[in-house]
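> Got a predicted structure plus its sequence, pasted below:
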Amino acid sequence: KYQNNIIFGIGTSIDDTNSTEYVLTIGAGNLGLDKPEYYMNESKTTMAYRQDMFDSASALSNDTSTIKQDVNDVYKLEKELAKCYGTTDEQQQRPKARIRTTVGQLRQLLHASFDFTNYLTSAYASANVTLMDSDIVIVEDIDYLYCVSSIIEQVPPRTLQNYAIGRFMMQLNDNLPKQFRSIKENLNHAVGVTTTERARAVNCGRFVNKYMPFAVTKLYIKKHFDDNARKQVFEMVANIKKKIINILGDSTWMDSISKNKTIEKVLAIDVQIGYPDYLVSDNVTQLEMQYADYVFDSSFINNIFKILQIKAKEEFQLLRKHVDRKAWDDLPPATVNAFYSPLKNQIIIPVGILQKPFYDKDAPRYLNSGGIGVVIGHEITHAFVGRGLHFDKDGNRIPLWTHETIKAFIERKKCIVDQYSSFTVPNLNINANGDKTQNEDIADNIGLRAAFYAYQEFIQANPNADKRLKDLSKYSPTQMFFINYAHIWSAKMTDASARDRVLSSDHSLEPFRVNGPTSNFVEFDRACNCKPGQGNSRVNKCPA
């Protein structure tokens, strides 16, 4: 009802065997401390987490006599639930038991005391969607569902209710009064997250952009964005696509079947740049329809509840719609990020990332190529690296490559995995996890090369297009390409944040995202007059 995945996660997603339709999904929810590893041993983090529960409950209740025992019972429950997830590494290693069934067969399939059929039916009924026995259900991780069901059937109702309400309040924390936000700050400090409270205007802006992203984007592009810039980025995408196709065409380790399918898939990628087209129109009918239910009163928390209900309702109602493969979906355009969707074979480059240092329509092409160009190449690469490898050009779960090509790929990528695993995190004396980050690392390596080759082709066709920058004229255009690539990944983080990201993130830390791809690229050596083994130049370069 409020889009909270507590214990179980349910929703609507594109059917991966028929990407024109939607299906129901049910699987694991999330944990209060996010990662199951936190619950394995007592630490300052787990103690601070229980203190956070106690302080939050005390702030909400006049009777605090039972809170300490309630907190211990709730934490004991969540600690048991965490065992159902396995560690983050175990989740990576073991394939989830993913089963396709129907609403009518779900009860028979699961044989669990918890009534998942009734749970799904009730949830969708809250959005006026009546489930039918024939509706397809994807059970994402049946082992998790069995495990959790066996736990919650033994838990007293009071503990279960306290857990659900506590987690619900925890997710509302950012929108609660300062008293509650201060309690959360204590937990953040305990886990090594240092934050300063943003200005109220910034928080309000972020909130509105989260829940009314297209209205915010319409205002943003009207004031800050030149629509001609989209044309330039579309052109860059086309050129980078072409270079990735050349890289694929030149490969000697792929068989012809895999190579041809991959090239067809890259050619078929749907490209969304900036924002949906209707946002530049003076006609606001579509926006009015999108936000027709956004009728609010003077109570901020009641308005929060209403928005969460609207968002949950929108997701449940997708079930009775057909997939629009050219639609933008609900990703906020005013966000600094980029996306690839294997189920739609689509890349999205939001308007939020089309600003410095990634992009500036008036900047020399070498800066834009080393910025947004590499990001574009990275996202296109995901069409055949990572999850994209398991889907065809139409977004259906059909393997893209033959067994022989996959075997050759596994052998070749060992170099990247070993290289990134040898990177050491400063101050922490721990190594990066190249196995965990391999798909993103490979996308970085290919993205850098494709963007560079596309820039070379552009400058050959337009030899006088790029001028050197004042005060940076000692650097050549190709050197500036690599300098801006390093610039986009400039970052500062605490040791605790770095450790957390090494343990949990699929992306390498920023220094490794710069040093890895450049060290493997002979054009970087040429631009910087490096010899293999000198500085950041790698002797045995890993193939992309």
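In hand now; what should we look at?

> C-alpha from now on. contacts and neighbour counts both.
Fine.

> does the residue nearest to Gly371 when sequence neighbours are not counted count as helix, strand or coil?
Among residues not flanking Gly371 along the chain, Phe358 sits closest, at 4.3 Å (C-alpha to C-alpha, 6 or more residues apart in numbering). Secondary structure, DSSP: H, G, I helix; E, B strand; the rest coil: Phe358 is coil.

> OK, contacts around Phe358?
Leu367, Asn368, Gly370, Gly371, Ile372, Ile488 (C-alpha atoms under 8 Å, 6 or more residues apart in numbering).

> Swap in 7 Å and give it another go.
Residues near Phe358 by C-alpha atoms under 7 Å, 6 or more residues apart in numbering: Asn368, Gly371, Ile372, Ile488.

> could you measure it against Ala338, distance?
11 Å (C-alpha to C-alpha, to the nearest Å).

> How about Asp89?
Counting by C-alpha to C-alpha - Asp89 and Ala338 are separated by 26 Å.

> So which of the two has more stuff around it?
More crowded of Asp89 and Ala338, by other C-alpha atoms under 10 Å: Ala338, with 20 against 13.

> Grab the nearest non-local neighbour of the more buried one.
That would be Ile349: by C-alpha to C-alpha, 6+ apart, it lies 4.9 Å from Ala338.

> what helix or strand does that neighbour sit in?
strand 346-350 (DSSP states H and E).

> then this one, side by side with the first:
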Amino acid sequence: MRLRELSKLFHMDWVKYFNTYFSKAGFSGDFTEDSVVIVETLKYFRLFDFAVTDNAVNYAKWQLLVKELSFANAVDDFDWDIFRKLRYPKSSKLGASDNLPCVELVEQSMPLAIARPFVEEFVTTNLIDTVNETANQIEKAFVQRLMEKDWLDQPTKDQCAEKVNAITRQIAYPDFIKIDSKLDKFYEKLDISIRSNFFEIGAAIRNFQIQQMVSSYSKPTDKTQWLDAPTEVNAYYSPQFNQFVFLAGILRPPFIAATWPPFLLYGAFGAVIGHELTHGFDDQGQQFDKNGNRVKWWTDNSIRQFQNRTQCFVDQYDQYSLLDVKINGELTLGENIADNGGVHTAYHAYKNVMNGTKAIKYKGLSEDQLFFVSFAQLYCSLFTDAALEQSTKTDPHSPGPIRVLGTLVNSEEFTEAFQCSKGSKMYPSDDRCELW
């Protein structure tokens, strides 16, 4: 909406606000009443009273302070105590080190600088080649399976295949961080003095981050930008960019190693790639076309069939609980679809790569069985009761053990590999949820 409309709805001079914000960051926003902004949380703004009262002013000050808590020594012990109780069980040695908050703080503050020594030691050309080749096989397998879906009509299948072929990738880290001059150039506006105290350093970093953010205003979207720290153990799919991102932190065991045989590689990292690819076709990703535009690009019949099948996953996961904490099938729908599609696709790709090669047993387990063991190991979990309860209310991912259970009971290949008897925990019935 235009700032004129925004100011009428929420009694505040938004033109002055944005111009002041940009000016403080060293940029001219040139905002007028006709400037257009996206209001993502309209309901929140309507419920919030912007009248200048003591409560409103105190709330605004608190929001500002919260962002700087990590740099305020006075609350450091309090903050770390909450962090430890939520994240680490009493029996865990992981919470014994006081270095962890410092490491995370540096990573969040200067992610590309801290990534430099990490990627130089752990990320090899051979490893990146392995990621690319595995991704190629996963995309090929997804399209093969896609063309076999009897619930999709041909025009929709063709559009989906085009979207898969249009996916771009970011792997490990941006290349420029290994070039001294370019890394120095990136951080040249970060003003930190050796005489600065801890809070002043935090303020400088915050200002630098704001400058980076506002500098992109009114410019074309840069789909090559890196939005997360390369050292994070994470991978994700961006529906707006139609892009995979596999950060350097996840390119380690138990996710991947360049020397692994196919049954381990595809069971673990193949399932991760398949998971992210499937996000392009889950309940959210399905709404974006190959160019990242939110438009209607499926036929009406295919959309109806899709919605009918997604309900199966909601009902399935609603029945699960872990340590007496109930799973929310609606909240976790997108991730559950991605987990299921990821394993199905990875198994198909693994079989393509094996191409009829004679199977060999390892320590009494077949290659097919080890494929699923490799997948399940990704989600060995350790969490506190508080963290579990919080995650089931806020995290779109199901807890680790449920991610394994929910996915494998839907896999006919798993049932065959382990010869599960019908009616058992891992083969409760023939009524399996299936989408991708």
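Good, I have the coordinates. All figures in this text were calculated on a predicted structure; none of them were measured in a lab.

> Got a quick PyMOL command for the buried subset of the contacts of Phe358 of the first structure?
Under the burial definition 16 or more other C-alpha atoms under 10 Å, those of the contacts of Phe358 of the first structure that qualify are selected in PyMOL by:
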select buried, resi 368+371+372+488
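
> Identify the residue of the first structure aligned to Gly292 of the second structure.
Counting by TM-score structural alignment, Gly292 of the second structure lines up with Gly395 in the first structure.

> mind checking the SS state of Ala258 of the second structure?
Secondary structure, three-state DSSP: Ala258 of the second structure is coil.

> That one contacts Thr130, correct?
Yes: the criterion here is C-alpha atoms under 7 Å, and Ala258 of the second structure meets it with Thr130 at 5.9 Å.

> Give the residues shared as contacts by those two.
Counting by C-alpha under 7 Å, 6+ apart, nothing touches both Ala258 of the second structure and Thr130.

> what's the residue most central in space within the first structure in contact with, if anything?
The C-alpha lying nearest the average C-alpha coordinate of the first structure belongs to Phe339 (C-alpha atoms, centre = their mean; 7.7 Å). Counting by C-alpha under 7 Å, 6+ apart, Phe339 of the first structure touches Ile347, Ile348, Ile349, Glu379.

> Now do the contacts for the first one.
Pointing back at Ile347 of the first structure there. Asp270, Val271, Gln272, Phe339, Tyr340, Ser341, Glu379, Ile380.

> what's the answer for the last one, then?
Taking C-alpha under 7 Å, 6+ apart as the criterion, Glu379 of the first structure is in contact with Phe339, Tyr340, Ile347.

> tell me which element Arg169 of the second structure falls in.
Per DSSP H and E: strand 168-172 holds Arg169 of the second structure.

> swap in Ala203 of the second structure?
helix 198-214.

> residues in the first structure matched by that helix, start to end?
Counting by TM-score structural alignment, helix 198-214 of the second structure falls onto residues 300-316 of the first structure.

> mean shift of the matching stretch relative to the second structure?
Here the mean offset of stretch 300-316 of the first structure against the second structure after fitting is 0.8 Å, by mean C-alpha distance after the TM-score superposition for the first structure.

> got the buried residues for that stretch?
Neighbour-count burial for stretch 300-316 of the first structure [16+ other C-alpha under 10 Å]: Ile304, Lys306, Ile307, Leu308, Gln309, Ile310, Ala312, Lys313, Glu315, Phe316.

> now the residues you listed in TSV, with distance to Arg468 of the first structure?
Below are these laid out as TSV (distance: C-alpha to C-alpha, whole Å):
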residue	distance to Arg468 of the first structure
Ile304	50
Lys306	53
Ile307	50
Leu308	50
Gln309	53
Ile310	51
Ala312	51
Lys313	53
Glu315	50
Phe316	53
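
> Name the member of those with the shortest distance to Asp435 of the first structure.
Nearest to Asp435 of the first structure among these: Glu315, at 33.8 Å, using C-alpha to C-alpha.

> What ranges does the stretch 101-250 of the first structure have for its strands?
Assigned by DSSP state E, counting those that start in this stretch, the stretch 101-250 of the first structure shows strands spanning 136-139.

> Am I right that Asp283 of the second structure is in a helix?
No: membership of Asp283 of the second structure in a helix is not supported by three-state DSSP, which gives coil.

> what's the counterpart of it in the first structure?
So, by TM-score structural alignment, Asp283 of the second structure is matched to Gly386.

> which part of the first structure lines up with stretch 383-398 of the second structure?
Stretch 383-398 of the second structure maps onto residues 493-508 of the first structure, going by TM-score structural alignment.

> Going by neighbour count, list what's buried in the matching stretch.
For stretch 493-508 of the first structure, by 16+ other C-alpha under 10 Å, it's Ala498, Arg499, Val502, Leu503, Asp506, His507, Ser508.

> Now tell me what touches it from outside.
Gly192, Val193, Ala432, Asn433, Lys436, Thr437, Glu440.

> contact partners of stretch 362-374 of the second structure?
Phe263, Leu264, Gly267, Ala268, Ala359, Ile360, Lys361, Ala417, Phe418.

> which ones among those residues are found in strands?
Using DSSP state E to define strands, no part of the contacts of stretch 362-374 of the second structure is located there.

> Which member of those is positioned nearest Asp191 of the second structure?
Here the nearest of the contacts of stretch 362-374 of the second structure to Asp191 of the second structure, counting by C-alpha to C-alpha, is Ala268; it sits at 42.2 Å.

> Let me see the contact set for that closest one.
Going by C-alpha under 7 Å, 6+ apart, Ala268 of the second structure touches Phe255, Ile256, Ser374, Phe375, Leu378.

> Counterpart of the second one over in the first structure?
What that stands for is Ile256 of the second structure. The alignment partner of Ile256 of the second structure in the first structure, by TM-score structural alignment, is Tyr359.

> one step back: where does the closest residue to the match of Asp283 of the second structure other than its chain neighbours sit, in terms of helix or strand?
Nearest-residue entry for Gly386 of the first structure: Asn439, 5.3 Å, with adjacent residues in sequence omitted and distances by C-alpha to C-alpha, 6+ apart. Per DSSP H and E: Asn439 of the first structure is located in helix 434-461.

> That helix: what's the following helix or strand?
Next along from helix 434-461 of the first structure, by DSSP H and E: helix 477-488.

> what's the angle between that following helix and helix 434-461?
Angle of helix 477-488 of the first structure versus helix 434-461, following axes from the mean of the first three to the mean of the last three C-alpha atoms, to 10 degrees, is 140 degrees.

> gap between helix 477-488 of the first structure and the chain center?
25 Å (C-alpha atoms, centre = their mean, to the nearest Å).
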